[in-house]
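K.L.:
I'd like to go over a predicted model; first the sequence, then the structure.
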Amino acid sequence: MPGVCTSQTPRRGFALALAATILTMAAASAPSLFYPQIADRLGLIPVATTLVFAVYTFTLLGALLYLGSVSDRIGRRPVVMAGSLLLAVSLVMFWWAGSLTMLLIARALQGLAAGILIPTLSAMMIDFEPPTQPNAAALWNTIGPMLGLATGALSAAILLDFTTSPAVAVFGILVVAFVLVAATVWSTPELVSRVCVQRSDLRPRFTVPPHLRRMLAAGMPAIIAGWATNGLFLALGAGLVQTELGGSTHTHAGIVIAALAIAGVVASRLLQQRSARTISLYAATALALGTVASIGALALHSYPAYVAAVAVVGSGFGTAFLGVLRTLMPHTAASERAAVMAVVYTISYLAFGVPTIIAGLLVPLLTLTGTMIVLGAVIVVLSLVATVLRARIPDRHLSRSRGGGS
């Protein structure tokens, strides 16, 4: 049975869902700083490194498709507990991995855990959204992942540079944190009515309510452009900074990822009161301009210019996601929230993973810089398409479809 909220319940449940989201994304970005070190130790070629990165994405996608909406049926708490414990196990395996096979298994399990956690935690934030703060869930569902990416990457980089046992610190802290999440989630009430899960409920689901499809389609190019950029920076950023931009420490690479995420947080906060249409148009424009600037910075081999360009890209990445959530979530029923978020994240993580595999195949042919230029050009085109599509759909289109505003 659903739980009964006290005056403190929304705040506690919302905070727990947000903290767990940040941790989940920190666990996704922190290992990326260890990739060059692991590649040297195990003698991995570039495509093997990107495969380790990408396997996380594809198991995550499988979990999103088959299990992304399961918390709408059995409740949020058991799903958060199971996902958190599985993520803790995967991090221990990654920590002690001594072969490419073990790395692939560890990242596959991590993707499975993240695939059931991400839509569940997103829906949980919406469940506990304070009534006095409309759109808070959309904002923090955008900011939380970016804070996690920045925290995981920058913390791992600093520990790699200044401690003798960085893996113990990074993975040990994350493992303990996820065990705590698994335990403390039971202190929040269950707001979802449990129903019997049939085998048909576990079929792949990739659908949103019909009245939202046009708006989602308009936002898809920007989501793809933003998450593709994010994936490329996480998979190849450390090597790019070291070989092409003169970065001599792990912190140089961590700063690039942090700049991407922090700029997204700042832009989302500054634009949160604007309409969904305005936010989306800004996002697409920033992604295009920032990507062009980053290609120019690479050509000049300028690290400061590259960080500045990445910040512009990051502001577009964060606001693209916010614009889509601000459009969809106010018009999504409680029984559809996890399913809709699973669709959004499926699109996002396909864009996150596929370009990294393509990049791994292209690097030996085009060099690292050449690969980033080619894929950057694709991202610019997608951003321009997103600008045109979203400009043609005013916010009042959605208002007419459900009788409310976006």
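P.N.:
Happy to help now that I have it.
K.L.:
contacts and neighbour counts: CA atoms only from here.
P.N.:
Noted.
K.L.:
Show the residue spans covered by the helices in the stretch 101-250 of the chain.
P.N.:
Using DSSP state H, counting those that start in this stretch, the helices of the stretch 101-250 of the chain run over 136-162, 166-184, 213-244, 250-271.
K.L.:
Now do the longest one against helix 136-162, angle only.
P.N.:
So the one you mean is helix 213-244. Inter-element angle recorded for helix 213-244 and helix 136-162: 10 degrees (by axes from the mean of the first three to the mean of the last three C-alpha atoms, to 10 degrees).
K.L.:
Just the buried residues of helix 213-244, please?
P.N.:
The neighbour-count check on helix 213-244 (16 or more other C-alpha atoms under 10 Å) flags 215-216, 218-241, 244 as buried.
K.L.:
Then stretch 267-281?
P.N.:
By neighbour count on 16+ other C-alpha under 10 Å, the buried set for stretch 267-281 is 267-269, 271-272, 275-281.
K.L.:
List the contacts of it.
P.N.:
Contacts to stretch 267-281, defined as C-alpha atoms under 8 Å, 6 or more residues apart in numbering, come from residues 139, 142-143, 219, 315-316, 318-320, 322-324, 326-327, 386-387, 390-391, 393-395, 406.
K.L.:
How about stretch 6-26?
P.N.:
Applying C-alpha under 8 Å, 6+ apart, the external contacts of stretch 6-26 come out as 114, 117-118, 121-122, 124-125, 128-130, 140-141, 144-153, 174, 177-178, 181, 185, 188-189.
K.L.:
Could you give the number of residues near the closest residue to residue 136 other than its chain neighbours?
P.N.:
Closest residue in space to residue 136, ignoring its immediate chain neighbours: residue 129 at 6.5 Å, by C-alpha to C-alpha, 6 or more residues apart in numbering. For residue 129, the neighbour count with other C-alpha atoms under 10 Å is 20.
K.L.:
Below is an additional structure, to be compared with the one above:
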Amino acid sequence: MDGDRRGWRQCLLGGTVFAVCMAGTTLPTPLYGLYQEKLGFSELTVTVVYAVYAFGVIGVLLLAGNASDAVGRRPVLLAGLGCAAASAVCFLCATGLGWLYAGRLLSGLSAGLFTGAATVYVLELAPYGGASRATFVATAANMGGLGCGPLLAGTLAQYAPWPLYLPFLVHLALIAGSAAILLWLPETVRERRPPSTVRPQRPGLPPQVRAVFAPAAIASFVGFALFGVFTSVSPAFLAQSLDVDNHAVSGLVVALAFFASTAGQLAVGRVGVRRSLPLGCAGLFAGLALLAGALRWDLLVLVVLSAAVGGGGQGLAFRGALSAVAEASPPDHRASVISTLFVVAYTGISVPVIGVGLLADPLGLEGAGLVFIACMAALVSTAGVYLLRRLKGTPVHP
């Protein structure tokens, strides 16, 4: 009994460290407008600054995604916290665009180091038989941390002094506490190997996985693209079109999408893996439709509903996608297939978001958003129809 309590305490502390790191990746979201005023750059630049993060994540996933299996969980997570701290310092020193690019790249590196290693670490810290609850802790820490970042920064920027400094100073303090916790927690990798054994992971897609992978990848791409647009340009839309200048409200709207994603991922256990992917596609389509309505009629309530519905759809779709491709993959190719899925997903955070930035100047933010929505809706509709046809042709197991 005491061992179980200790295990759950360690599991929760590991989840707290995970959440602190992920919060740093979305911390600048409600502050981009302030940086625009300070440094005088365009909406396109905002989207490029945001998208640099995805390149950092993809680079780590491809080059060192399996590093924690070799050198241990704690060294990799400590390196991730180091990158997060360096990112915060870059934003504190931001007197030009170069600092913002460096800060976002370091933030992407921290997320890439944490995403896989921290998830496995939380599961390994849990007592025997607690895999289901530990999965909940890891999911809540990941998406909940992403949601807490804009909520924290928006609240501090609105109601406290030094809006471009205090959020990052607070985050640095949280990182220092997290590093202390990590040094106290036990290492779970028993047989460690030297760093020279870490090899780049080449994305792979065996022929038998392709039919399952295509709709899963499309749904993941669209879900992450929706999150990318919410976290990069929604504060500007709220300010320019809806006259919502309250940074706390902007942060809350973005946070809602991530919290809804957590709820969607947790709902997969009830609706079943086979149903979750087509239902997630439906949720994403509905979220995109609500966002289109918000852009067309300038209604805040539709933005909020879009965040909630689209976020829930993203959670359902992405967890369903992960489960589907993992089940279809041969054991000796599973890691490479999942890495490929993550690369596609994080491409969704970068490429469409930059496209919105490119179109914002000639078409305006609303026009660029509607073009984005039309493209994403066509993609997710295609995936949804294909999945429904497959679902009708196969037995459904809850």
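P.N.:
Structure received. Predicted model only: the values in this text are computed from it and were never measured.
K.L.:
Can you tell me how far residue 66 of structure 2 is from residue 194 of structure 2?
P.N.:
13 Å (C-alpha to C-alpha, to the nearest Å).
K.L.:
ok, these two, which is more surrounded?
P.N.:
Ranked by neighbour count (other C-alpha under 10 Å), residue 66 of structure 2 and residue 194 place residue 66 first, with 22 against 10.
K.L.:
which residues does the more buried one contact?
P.N.:
198-199, 201.
K.L.:
so who does the residue nearest to the spatial centre of structure 1 touch?
P.N.:
Nearest to the mean C-alpha position of structure 1, counting by C-alpha atoms, centre = their mean, stands residue 145 at 5.4 Å. Contact analysis of residue 145 of structure 1 by C-alpha under 8 Å, 6+ apart lists 21-22, 24-25.
K.L.:
Over to residue 251 of structure 2?
P.N.:
Residue 251 of structure 2 touches 29-30, 150-155, 235, counting by C-alpha under 8 Å, 6+ apart.
K.L.:
In strands, which of the contacts of stretch 267-281 of structure 1 fall?
P.N.:
Among the contacts of stretch 267-281 of structure 1, none falls in strands (DSSP state E).
K.L.:
Any of the residues you listed buried? List them.
P.N.:
Using 16+ other C-alpha under 10 Å, the buried ones in the contacts of stretch 267-281 of structure 1 are 139, 142-143, 219, 315-316, 318-320, 322-324, 326-327, 386-387, 390, 395, 406.
K.L.:
Go ahead and confirm residue 265 of structure 1 touches residue 143.
P.N.:
Yes: counting by C-alpha atoms under 8 Å, residue 143 is a contact partner of residue 265 of structure 1 at 5.2 Å.
K.L.:
list the residues that contact both of these two?
P.N.:
Common neighbours of residue 265 of structure 1 and residue 143 (C-alpha under 8 Å, 6+ apart) are residue 318.
K.L.:
Not counting residues beside it along the chain, what's closest to the equivalent of residue 45 of structure 1 over in structure 2?
P.N.:
For residue 45 of structure 1, the aligned position in structure 2 is occupied by residue 42, per TM-score structural alignment. Counting by C-alpha to C-alpha, 6+ apart, residue 36 is the residue found nearest to residue 42 of structure 2 once chain neighbours are left out, at 7.1 Å.
K.L.:
what element comes up after the helix or strand hosting the one you found heading to the C-terminus?
P.N.:
Applying DSSP states H and E as the criterion places residue 36 of structure 2 in helix 32-39. Using DSSP H and E, the helix or strand that follows helix 32-39 of structure 2 in sequence is helix 43-64.
K.L.:
Does anything pack onto that following helix? Which helices or strands?
P.N.:
Applying 3 or more C-alpha pairs under 8 Å, 6 or more residues apart in numbering; DSSP states H and E, one finds that helix 43-64 of structure 2 contacts helix 97-125, helix 210-241, helix 334-392.
K.L.:
Tell me which of those lies nearest to residue 298 of structure 2.
P.N.:
Of all these, helix 210-241 sits nearest to residue 298 of structure 2, with 6.3 Å by C-alpha to C-alpha.
K.L.:
who does that closest one touch, helix- and strand-wise?
P.N.:
Helix 210-241 of structure 2 packs on helix 43-64, helix 247-271, helix 273-297, helix 300-328, helix 334-392, going by 3+ C-alpha pairs under 8 Å, 6+ apart.
K.L.:
Same list (those helices) but as TSV, adding distance to residue 163 of structure 2.
P.N.:
Listed next are those as TSV, based on distance: least, C-alpha to C-alpha, whole Å:
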stretch	distance to residue 163 of structure 2
helix 43-64	18
helix 247-271	10
helix 273-297	28
helix 300-328	24
helix 334-392	25
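K.L.:
which one of those lies closest to residue 205 of structure 2?
P.N.:
Residue 205 of structure 2 lies closest to helix 334-392 among those, at 5.7 Å (C-alpha to C-alpha).
K.L.:
so that closest one versus helix 210-241, what angle?
P.N.:
Using the same axes, to 10 degrees: helix 334-392 of structure 2 against helix 210-241 is 90 degrees.
K.L.:
aligned partner of residue 294 of structure 2 in structure 1?
P.N.:
By TM-score structural alignment, residue 294 of structure 2 lines up with residue 297 in structure 1.
K.L.:
Report the contact partners of that match.
P.N.:
303, 305-306, 309.
K.L.:
mind redoing it with 6 Å?
P.N.:
Applying C-alpha atoms under 6 Å, 6 or more residues apart in numbering, we find residue 297 of structure 1 in contact with 305-306.
K.L.:
ok, so of the contacts of residue 145 of structure 1, who is nearest residue 340 of structure 1?
P.N.:
Of all those, residue 21 has the smallest distance to residue 340 of structure 1: 17.1 Å, by C-alpha to C-alpha.
K.L.:
coming back round to it: please convert the helices and strands packed on helix 43-64 of structure 2 to CSV, extending it with distance to residue 247 of structure 2.
P.N.:
Shown next, in CSV, are these (distance: least, C-alpha to C-alpha, whole Å):
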stretch, distance to residue 247 of structure 2
helix 97-125, 19
helix 210-241, 8
helix 334-392, 19
